[in-house]
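# how would this look folded up:
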Amino acid sequence: MVVEKLDTLQTVELAEGIEIRLRIAGPLVRAGAYLVDLVIRSAILTVISLAMAISGIAIGGKVAMGLFLLAWFLLDWFYPVIFEAGKRGATPGKRVAGLRVVQATGSPITLGQAVVRNFLRFIDGMPFFTYGIGLGSCLASRRFQRLGDLAAGTVVVYTKTAPEIIIAAPPPMQSVPISVGLTADETRALVLFRERAGLWSEGRRAEIGDHVSALSGASGTAGVNRLMSMAHWVQEKREGGT
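The predicted model follows:
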C-alpha cells in the first residue's frame, strides 16, 4: 500500500508542451504559516487599539472605536491580498515557512486572484472558524487546494524545490537507419529527444517514446533505445556529410 505524502512534487504540463515541477505545500505547513500571520495581525491590532485608546481622549470614544473597527476590517480582509499580490507572492507567515502563492501554471498570481482566494477564506473557515471546509477541500484535492484556491486557480508551493535525481539516458549501442522519410522538423525532434533524454526520468522517456512507437516499432524501454539508435544514426550521417 502506497501512502501519499502531504507535501508532494508534482509535474505540470503547460500548453506549450513544457513541463515544470512544483512542490505543493500541504495543509500542515500552511497552517503554521497562517498562525504566524495571525500573531502578526494580532500584534498590529494591539498597537492600533492602544493608539485609539489614547487618541480617544481627543477625538472621542465613538470615533476612536470606529477607526479601530475600520483598521480591523482592512487588516483582516486585505492583509493577505496585498502581500500575495506583491512581488514575493507571500505573506510574512508564508515567507517564514518558505511558501508562496502561484497560479496553477507556476506564474505569479494577479490582484484579482489574490482577492478571490482570500475573500473566500470566510467560507473555508466554516464551520465556526474551524477551517473544516478548507481542510476537507485540501485533502480532497490533488494539489491541496482549498475552495479559494480552486476558484482563483492558485496553489501554494515551496519557494525552493529539492533537486530531482535524474537517471542518465542509456547510450545507443548501435546506429539504426531510419527506413521512412521524415521531415526536417521531425528529424530535429528525434535528435533533440536523444540530447534531452538525460533530463527526464526513465518513465518520462518511455512515455514520450510511446507516442512515436509507429516509428520505432517498439514501446517502453525498447522503444526508447531504438529511438536513441535512430537519432545516433542521423547524427553520424550529418557528421559524415560535413
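
# rest of the way, CA atoms for contacts and neighbours
Noted.

# what helix or strand is the closest residue in space to Val156 that isn't next to it in sequence located in?
For Val156, ignoring the flanking residues on the chain, the nearest one in space by Cα to Cα, 6 or more residues apart in numbering is Val101 at 4.5 Å. According to DSSP states H and E, Val101 maps onto strand 99-103.

# repeat for Val81
Counting by DSSP H and E, Val81 is part of helix 61-84.

# name the residues of that helix that are buried.
Of all the residues in helix 61-84, those buried under the rule 16 or more other Cα atoms under 10 Å are Ala64, Phe68, Trp72, Leu75, Asp76, Phe78, Tyr79, Pro80, Val81, Ile82, Phe83, Glu84.

# Thr161: which of these is nearest?
Nearest to Thr161 out of these is Glu84 (Cα to Cα; 19.6 Å).

# next one: that closest one from Thr154, what distance?
Going from Glu84 to Thr154 by Cα to Cα, to the nearest Å gives 11 Å.

# second chain to compare with the first, below:
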Amino acid sequence: MARRLDRINRLLDGVTRNRREIVTPEGVMLEVDIANHGERLVAFMVDFLFWLLATSLLFLVLGLTLLHGVTGSVTITIVLFLSFLLRNLYFIHFELQSQGATPGKRLVNLKVIDRSGGPLLPGAIVARNLTREVEIFLPLGLFFSVPTLAEGGFWMALSYFGWAAGLSALPFFNRDHLRAGDLIAGTMVISVQRRPLLAELAQAESRYVFSRKQLDAYGAFELQVLEELLRRPSSPDTHGMQQEVCGKICRKIGWPEPVPEAEALAFLKAFYTAERAHLEREQQFGRYRADKHEAPSTGR
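Predicted coordinates:
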C-alpha cells in the first residue's frame, strides 16, 4: 500500500513523500507521511514569530510597570528567564492542548505523534521541547554573548555556532527527519493533510454518463491517483493539475466534446464515481484490474 501511494505522489508531484508504517500497541497498522524539512522549517518560523510577538508585548508591559527603575543586570536576568519560560510554555502548552500541534504546525498541517503508535504522553512533549533549548537557543545565546574580538573569542563563538548548526542538521541525516528532541522523546512529526470523505468525492454528476468501454480504460491504480487529486486542497496548482488530468482522461476514453475549464472538477468527480462503481462491480464477479496496463483478471 505504501509503495502504491508513493507511486501516486511521484505521478502527481514528481516527488516521493517519505511514508512509514506504524503498528500501534493494539496491533493496528497505520500509514503516516513524514513531514519534510521545508514544512517543519515553516512551522517553526511561524511559531517563533508568534512567540516573539508575545514576548515583546510582555516585555513592553513589564517595562512600563514592574521593571521601571530596575538596574540593568537585574533587568537582563529577568528578561532571559521570562524568555526561556514563555518560549517553552508556548510549545508545551499548544502541543498538550492541541494533540501535538502548535499554531505553526496547524498552519502547514503537521502533527507530533509517538513513534511507537501509542498516545502522545505529556512527558514526551516536555522532553522534546526542553531539548530544543540545548539544540538551538542555548548555543545561539552563547554565540551572541561571546566578544569575538577578544583573544580566543572567535574560535569559541565558532564552536557555539557549530554546536547549533550540527544539532539543527540532524534531521537531514535520518530517514524520518528526527531532530534530537524527537530521538530523546520517542516522537516524530508527520504531515496530516485535510482530506474530504470518500462519500464527498463520490457525488454523482448526472450530466456526465460513461460507457463500459470508456470505464474499462483504467484500473484501480488510476482510480486511486484520481482520488488523491480530488482530495487535494484547492489552489492554482491543483486547478491546473485537474485540468491537465481531465484532458488526458478525455483523450484516453475518446470523450466526444471538450470539457470547459470551469467544468473540469465536476467531470473528474463524475468519472471517479462511475469508475469506482464499475471497478467494484467487476471485482464482485472476480474481474480485477490493477492498472491500465494490465488486462482484467478473471475469477477462478
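
# once they're superposed, tell me the TM-score.
Overlay of the two chains. TM-score (TM-score structural alignment, normalised by the length of structure 1): 0.59; 179 aligned residues with a Cα RMSD of 3.7 Å.

# packing partners for the next helix or strand after the strand holding Val101 of structure 1?
Sequence order places helix 111-119 as the next helix or strand after strand 99-103 of structure 1, per DSSP H and E. Contacts defined by 3 or more Cα pairs under 8 Å, 6 or more residues apart in numbering; DSSP states H and E place helix 111-119 of structure 1 against helix 61-84, helix 147-152.

# in a markdown table, list those along with distance to Trp233 of structure 1.
Output for those, formatted as a markdown table (distance: least, Cα to Cα, whole Å):
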| stretch | distance to Trp233 of structure 1 |
| --- | --- |
| helix 61-84 | 51 |
| helix 147-152 | 48 |
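
# so which of those is nearest Glu186 of structure 1?
Glu186 of structure 1 sits nearest to helix 147-152 of all those, at 38.4 Å, using Cα to Cα.

# and the longest helix anywhere in structure 1 with strand 99-103, angle?
Counting residues, the longest helix in structure 1 under DSSP state H turns out to be helix 27-59. Interaxial angle, helix 27-59 of structure 1 versus strand 99-103 (axes from the mean of the first three to the mean of the last three Cα atoms, to 10 degrees): 100 degrees.

# gap between the equivalent of Ile165 of structure 1 over in structure 2 and Arg251 of structure 2?
The alignment partner of Ile165 of structure 1 in structure 2, by TM-score structural alignment, is Gln224. Noted for Gln224 of structure 2: a distance of 19 Å to Arg251 of structure 2, by Cα to Cα.

# and these two? which has more neighbours close in?
Neighbour count, other Cα atoms under 10 Å: between Gln224 of structure 2 and Arg251, Gln224 has more, with 17 against 12.

# quick one, what contacts the residue nearest to the more buried one when sequence neighbours are not counted?
In space, and not counting its chain neighbours, Gln224 of structure 2 is closest to Ile8: 7.7 Å by Cα to Cα, 6+ apart. For Ile8 of structure 2, the contacting residues are Gln224, Val225, Glu228, by Cα atoms under 8 Å, 6 or more residues apart in numbering.

# surely Ile8 of structure 2 forms part of a strand?
No - using DSSP: H, G, I helix; E, B strand; the rest coil, the assignment for Ile8 of structure 2 is helix, not a strand.

# tell me the counterpart of Gly186 of structure 2 in structure 1.
Using TM-score structural alignment, the equivalent of Gly186 of structure 2 in structure 1 is Gly153.

# still on that earlier bit, identify whichever of the helices and strands packed on helix 111-119 of structure 1 lies nearest to Thr11 of structure 1.
With Cα to Cα, the closest approach to Thr11 of structure 1 among those belongs to helix 147-152: 17.8 Å.

# that closest one vs structure 2, average offset?
Using mean Cα distance after the TM-score superposition for structure 1, helix 147-152 of structure 1 ends up 0.9 Å from its aligned counterpart in structure 2, as a mean over the superposed pairs.
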